[in-house]
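>>> Build me a model:
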Amino acid sequence: MHPENSSRVPEFILLGFSDTRELALLFFTLFFLAYAMVLLGNFLIIVAVWTDPKLSSPMYFLLCNLSFIDICYTSVTTPRVLVAQLSGIKAIAFEGCMAQLFFLHFVGSSEMFLLTVMAFDRYTAICRPLHYTAIMARGVCWTLVAACWAGGFIHSTVQTLLVLQLPFCGPNTIHSYFCDVPPVIRLACANTALTEWLMASNSGLISLGCFLVLVASYTLILAKVRARVSQGNWKALSTCASHMMAVTLLFIPCIFTYLRPAGTLPTSKYVCVIYTIFSPMMNPLIYTLRNKLGWSLPTQTASVRAAVTSPNPAGIEIQ
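Below you'll find the model as predicted:
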């Protein structure tokens, strides 16, 4: 059934976005600017959180980890895209492709788990303020973040092993700008129906499950603050809506991409741009611009402290 290792393709060809030099330079410029914004925005959040003692609340600890994950997530694919667009070199070694696939799912699934933890943090602050400091203690936060990374590692290991057990003897052209499970397994020289369903149930159900938990948490938060809208909590509702938009930018394309067998529908490379580039670029804006004066982050810390000492959780601004 499986061909000898010597017959395995030594490399894959990533088609990217365009074969013309003019369009390649245009895409290089767009990706470079987006990547620079991702690095700058998320790096500033990390520096602000680690250097300002006022930003020691669990929310900012989790936000700092989200920024680090966004930097890692975009760095898995974007530098390789920039090199390819500028040099025209589209080949990637088989081992390099598998490494990119592994780290893409490792960091991507860790981000999904972390966003779910952040939603739980906001739910606790709004709906159970008197127990907030006990539930979201520092040690608990570190444990939750470690669990997110561990869950991402397990998920990615399973995905990568499922791909590695497939024979690849040609063709070797990937209709995308990075190595991912759906386009890669289409090139396998074997019946991949069972593998496709296993991967869909793994990646797809993780994406869908985390998204449903996030929707449920935001629904409970909105129900909690809705009665207080007339008392000045429009900002809380609008901020919650903006956060839900950020979650949607990541989860909906992932659900579309992974919650189905790889061969049923083609995966658009432009859909992949949404969750590999656009979502990490927007997260710093969405998670910080709702604060007063753009970077007045300590405002939220004071709000959380007020929630812990007050029985009126609807007065908290959701950031």
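>>> Please make it C-alpha for all contacts and neighbour counts, starting now.
OK.
>>> buried residues in the helix or strand hosting L114?
Secondary structure assigned from DSSP states H and E places L114 in helix 94-127. By neighbour count on 16 or more other C-alpha atoms under 10 Å, the buried set for helix 94-127 is 94, 97-98, 100-127.
>>> Quick one: the helices in the stretch 151-300 of the chain, in order.
When assigned using DSSP state H, counting those that start in this stretch, the helices of the stretch 151-300 of the chain occupy the ranges 181-185, 193-199, 205-226, 234-258, 269-273, 279-288, 298-309.
>>> one more to line up against the first:
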Amino acid sequence: MTATTVSLEALEGGSVPFSILEEAFGPSSLGILIVRDLPTRFAGLRKRLLSYASYLAQLPSEQLDALTNAAAHYETGWSHGVEKLKEGQYDTMKGSFYVDCQSFYLAKPTIHQSGQSLTRGSGQNLWPSEDAIPGFRETFEELCTLLIDIGALVARAIDLYAIQKIPEYEMGYLERVVRNSHTPKARLLHYFPPAGGSTLTSDSDEDSWCATHLDDGCLTALTSAMFVDETDALPPLPDDASQPALKILPQSPDPKAGLYIRSRGGTVVQVNIPEESIAFQTGEALQAITGSSLQAVAHSVRGPNSTGAKVARNTLALFMQPDLDEVIDKAAGLTYGEFVDMIVEKHS
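Purely as a prediction, here's the structure:
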């Protein structure tokens, strides 16, 4: 079982066959679509931002503390060791840097003013200084803007499919969410090298780097992962925001390491996203909105077995979500903001 692939040109032309969308998101699918033939600037943006993730994770503790926002439930800036995923254990295997994308994507970003949502979707971000990581903010914002624009095309194709297949589906719903929502959130991830250069994983342990979970939004964009050999000290960052001279590996030293998806039929499948492509997968909000016709994708990340090197994994996920006051479960009257509060309480 492999992930379904489509060209950006087909999405732009509105010519993606329903059979392709059924293969990607239907009842027997993996719930993921890979988009190829991206603009040429994508490759450089991806490589640069994912390289920055290694430098971010190794900033001095006082700088990381300044980038940490507990009042925002760690949903902006740096986050490490505060999330519970597997068997109630705090996740220390990866660090995350969250960015609220509405601040640079929407012409009129909105600051929410009610209840717990005060710090969510606020448009207010924390950024490392230019001295610390030159070009970080500019690269981050440019890459995320590109991902959202392409995500809107994927959403349009899903809308055309859903209006034919799902009773009472609102035409244009998903594209509206992607283009106009005030809650898009990007997460730059750095999976730390396992202690001692290895993890003691078994063949069945596909979630040793990140526990199996569902995304809570509508649509998630994923870049392919970058594997970095961090055995030696990182080389100095260039002053001009050009590509750092990291020891980037062409692939994981352990072919079993990486992203795993649990298919609609319950089969666990390793999914390799090509370096020059973007993947899009569905989340829990879209599952609720469509009455489970489009289901959220259960996924995990498996760490590498012993290689003798300290190998880190860097990637970027961008969550395209409804506005906080939008009702996603009409029967229960549940808004997306209320749903997110439930998720945060569960994992904090």
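>>> TM-score for these two?
The TM-score (TM-score structural alignment, normalised by the length of structure 1) is 0.23; 119 aligned residues with a C-alpha RMSD of 6.3 Å.
>>> quick one on the thing from earlier: export the helices of the stretch 151-300 of structure 1 as TSV, with columns for mean neighbour count.
Output for the helices of the stretch 151-300 of structure 1, formatted as TSV (neighbours: other C-alpha atoms under 10 Å):
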stretch	mean neighbour count
helix 181-185	22
helix 193-199	17
helix 205-226	18
helix 234-258	19
helix 269-273	15
helix 279-288	21
helix 298-309	18
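>>> elements contacting the helix holding L114 of structure 1?
Judged by 3 or more C-alpha pairs under 8 Å, 6 or more residues apart in numbering; DSSP states H and E, helix 94-127 of structure 1 is in contact with strand 11-14, helix 58-87, helix 132-135, helix 138-164, helix 205-226, helix 298-309.
>>> Recalculate using a threshold of 7 Å.
Judged by 3 or more C-alpha pairs under 7 Å, 6 or more residues apart in numbering; DSSP states H and E, helix 94-127 of structure 1 is in contact with helix 58-87, helix 138-164, helix 205-226.
>>> of all the ones you listed, which lies closest to I185 of structure 1?
Proximity to I185 of structure 1, assessed across these by C-alpha to C-alpha, is greatest for helix 138-164 (6.7 Å).
>>> got the buried residues for the host helix or strand of L25 of structure 1?
Element membership for L25 of structure 1, per DSSP H and E: helix 21-51. Buried residues in helix 21-51 of structure 1, counting neighbours by 16+ other C-alpha under 10 Å, are found at 24-25, 27-28, 31-32, 34-35, 37-39, 41-43, 45-46, 48-49.
>>> Repeat that for stretch 140-158 of structure 1.
C141, L144, V145, C148, W149, G151, G152, F153, H155, S156, T157.
>>> Not counting its neighbours along the chain, what's nearest the second one?
Right, L144 of structure 1. Excluding its sequence neighbours, the residue lying closest to L144 of structure 1 (C-alpha to C-alpha, 6 or more residues apart in numbering) is V117, at 7.2 Å.
>>> next one: the last one
Closest residue to T157 of structure 1 apart from its sequence neighbours, by C-alpha to C-alpha, 6+ apart: F102 at 6.9 Å.
>>> Go ahead and confirm that neighbour touches T160.
Yes - counting by C-alpha atoms under 7 Å, F102 of structure 1 does reach T160; the two are 5.8 Å apart.
>>> Quick check: A246 of structure 1 touching N283?
Yes - assessed by C-alpha under 7 Å, A246 of structure 1 is found in contact with N283 at 6.5 Å.
>>> which residue packs closest to R262 of structure 2, ignoring adjacent ones?
Leaving aside its chain neighbours, R262 of structure 2 sits nearest to V268 (4.3 Å; criterion: C-alpha to C-alpha, 6+ apart).
>>> L285 of structure 1 now?
In space, L285 of structure 1 is closest to G41, 7.7 Å off (C-alpha to C-alpha, 6+ apart).
>>> how much space is there between that neighbour and P284 of structure 1?
For G41 of structure 1, the distance to P284 of structure 1 (C-alpha to C-alpha, to the nearest Å) stands at 6 Å.
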